[in-house]
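*Asks:* A structural model of the following input is requested.
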Amino acid sequence: MKLRVGVLQLDVALGDREKNRKNVEKWMASVSVPSDMPTAVVIPEIWDVGYALDRAAELADPEGKGAAEFLGSLAKKYGVWFVGGSVLASTGSGFANRAQVINPRGELVAYYDKVHLIRLMEEEKYFTGGRKECLFSLEGAKAGCVICYDIRFCEWLRTYALRGTEVLFVSAEWPSPRADHWKTLLRARAIENQMYMVACNRCGTTGDTHFGGGSMILGPKGEVLFEGGEGEEAGFVTIDLDEVSRTRNFLTVFNDRVPDIYGTHLK
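*Replies:* Sure thing, here's the model as predicted:
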């Protein structure tokens, strides 16, 4: 089975939802190519308002419904899936960094609340962390999504692979001073879990923080299929999901695990 996957590596205007929506609309209009192949598009983390966390009460999207409707209209217009990015959402228990999965009919079919909250960005002061993974069928492909800091936690992404995930989507606002970590971690997660990684990072600057782009699409052996530069751009790649099973059958990592000796000390 083949999929067309793409990233929209965009700048994010802090606190300006309307400007950010217009930018997504502009880029979709300029890069969308009609295709009979299922197509999934990823946009950055908190693409709607950026890290304006101190204004969460003012800016938060109730349950992310406004963003889902907006992306849903674009999904229907262009016949694509959106898998992320995430939005600043208000929930019954506070606020969440929430990634949304929208199908080509414009329907919200799944969502993911960021599990690992990064103290460097003071996320733990504003967000309630998620407690479950996001797994879904993308036209028959076994897919999942996580957000940014999550990729530092190998045990979390391994749970996705153990549940059969073939392609994992990542939305991020990863700062350029740690760009080498971004690239290394993405390749490691692809190699160790033998799955495709489709990772979209933002670009641009907010305050003193520069986000260096470098969005990546990686194959199940860690091969780089697309790597973005530092500015706004889009990249699309056709991936073959059969390559996941070929890779896993050749190098039988999952069969060769010895989980009974790993113990509970990891908790």
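*Asks:* contacts and neighbour counts: CA atoms only from here.
*Replies:* OK.
*Asks:* List the buried residues in the helix or strand hosting residue 99.
*Replies:* Element membership for residue 99, per DSSP states H and E: strand 94-102. For strand 94-102, a neighbour-count test (16 or more other C-alpha atoms under 10 Å) marks 95-102 as buried.
*Asks:* this one as well, want them side by side:
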Amino acid sequence: MRIAVWQGPSPAADLENGLSQAEAALSAAGNMSASVLVLPEIWLPGYNQPDIPSRSLAADSAELARLSAAARAARCALVIGYAEQAEGRLYNAALCLGPDGTPLANYRKIQLYGPREQALYSPGTGYVTFDLAGQTLALLICYDIEFAPHIKALAAQGVSLILCPTANMHPFIHVPRVTVPAMAASHGLAIAYANYCGTEGNLTYTGGSQIIGPHGEILALAGEHPALLIADLPARDPARLSTQSADFRTV
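*Replies:* Below is the predicted model:
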């Protein structure tokens, strides 16, 4: 399975800019035969924008319908983070559109980070898994990926790849460098981690977007500038897979 990750600067509430970046990355990923492209957290309208509630989108909005058409044209699935307005609540959400443009999954972030997110968003209440290119996939968002019980639970459901939009900022450079690869290795699944680069308001993002194999190997890694990552996931080697879940003992 070929995976693509787009790392770019925040659209900063310019929806046309955000949609255009997504369409260009989708076209490039499709031309390189990627099965799926992952964009950062709250890509629409941008993670650190003021007045997020007024800039939020419904899952059936015209903007997301436009990206559905782009995914269909590129023959490449798309995972995009967005501020979702639904049922009278606001969610930090990630939508997966299939290579035919059909919605495959809509996930709402469980682990809201810090006072701002906790004041803005309602937390999600469950995992979402789906099939793509013959594999079982799941979505997590940013802070979610740092909690081992979530990764363990998804691995137990047969998930082989987690697609993770993020907005990881300084000084938390340890997250892409250490935490995310360790989660992949400890639970025997791959992770595609799509972050921002540059600055947005009072935040400076770490970059470091990456595609990590099921043994913790870094298959593709971005620096601090815009980048489109492409990598082929290797088959899992049973001899190298972690046995922590089976071996764990309580005391």
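*Asks:* on that earlier part again, so the helix or strand following the strand holding residue 99 of the first structure matches what in the second structure?
*Replies:* Downstream of strand 94-102 of the first structure, the first helix or strand assigned by DSSP H and E is strand 108-113. Under TM-score structural alignment, strand 108-113 of the first structure corresponds to residues 103-108 of the second structure.
*Asks:* Look up the average distance of that stretch to its aligned counterpart in the first structure.
*Replies:* With mean C-alpha distance after the TM-score superposition for the first structure, stretch 103-108 of the second structure departs from the first structure by a mean of 0.7 Å once superposed.
*Asks:* Can you name the residues in contact with that stretch?
*Replies:* Outside stretch 103-108 of the second structure, the residues within contact range by C-alpha atoms under 8 Å, 6 or more residues apart in numbering are 91-98, 123-130, 139-140.
*Asks:* One more pass at 10 Å, please.
*Replies:* Stretch 103-108 of the second structure has contacts (C-alpha atoms under 10 Å, 6 or more residues apart in numbering) with 59-60, 64-65, 68, 77-84, 90-98, 121-132, 137-141.
*Asks:* give me the number of residues near the aligned partner of residue 145 of the first structure in the second structure?
*Replies:* Under the alignment defined by TM-score structural alignment, residue 145 of the first structure corresponds to residue 139 in the second structure. Using other C-alpha atoms under 10 Å, residue 139 of the second structure is surrounded by 28 other residues.
*Asks:* who are the neighbours in contact with residue 139 of the second structure?
*Replies:* 79, 93-96, 105-109, 127-130, 145, 154, 161-165, 191-192.
*Asks:* what about it, distance to residue 129 of the second structure?
*Replies:* Distance of residue 139 of the second structure to residue 129 of the second structure, computed by C-alpha to C-alpha, to the nearest Å: 7 Å.
*Asks:* What ranges does the stretch 101-250 of the first structure have for its strands?
*Replies:* If DSSP state E, counting those that start in this stretch is used as the criterion, the strands of the stretch 101-250 of the first structure fall at 108-113, 135-138, 141-147, 167-172, 196-201, 203-206, 209-212, 216-218, 224-227, 233-240.
*Asks:* what angle sits between the first one and strand 94-102?
*Replies:* Angle of strand 108-113 of the first structure versus strand 94-102, following axes from the mean of the first three to the mean of the last three C-alpha atoms, to 10 degrees, is 140 degrees.
*Asks:* Then the last one?
*Replies:* Taking the same axes, to 10 degrees, one finds that strand 233-240 of the first structure is oriented at 60 degrees with respect to strand 94-102.
*Asks:* what sits against the most centrally placed residue in the first structure?
*Replies:* Nearest residue to the geometric centre of the first structure (C-alpha atoms, centre = their mean): residue 170, 2.3 Å. With contacts defined as C-alpha under 10 Å, 6+ apart, residue 170 of the first structure is in contact with 7, 42-45, 83-86, 99, 144-151, 186, 197-201, 215-217.
*Asks:* Not counting residues beside it along the chain, what's closest to it?
*Replies:* What sits nearest to residue 170 of the first structure in space, not counting adjacent residues and going by C-alpha to C-alpha, 6 or more residues apart in numbering, is residue 199, at 4.4 Å.
*Asks:* From residue 235 of the first structure, how far out is the one you found?
*Replies:* Look at residue 199 of the first structure and residue 235 of the first structure: by C-alpha to C-alpha, they are 11 Å apart.
*Asks:* out of the two, which sits in the busier spot?
*Replies:* Under the criterion of other C-alpha under 10 Å, the comparison of residue 199 of the first structure against residue 235 puts residue 199 first, with 31 against 19.
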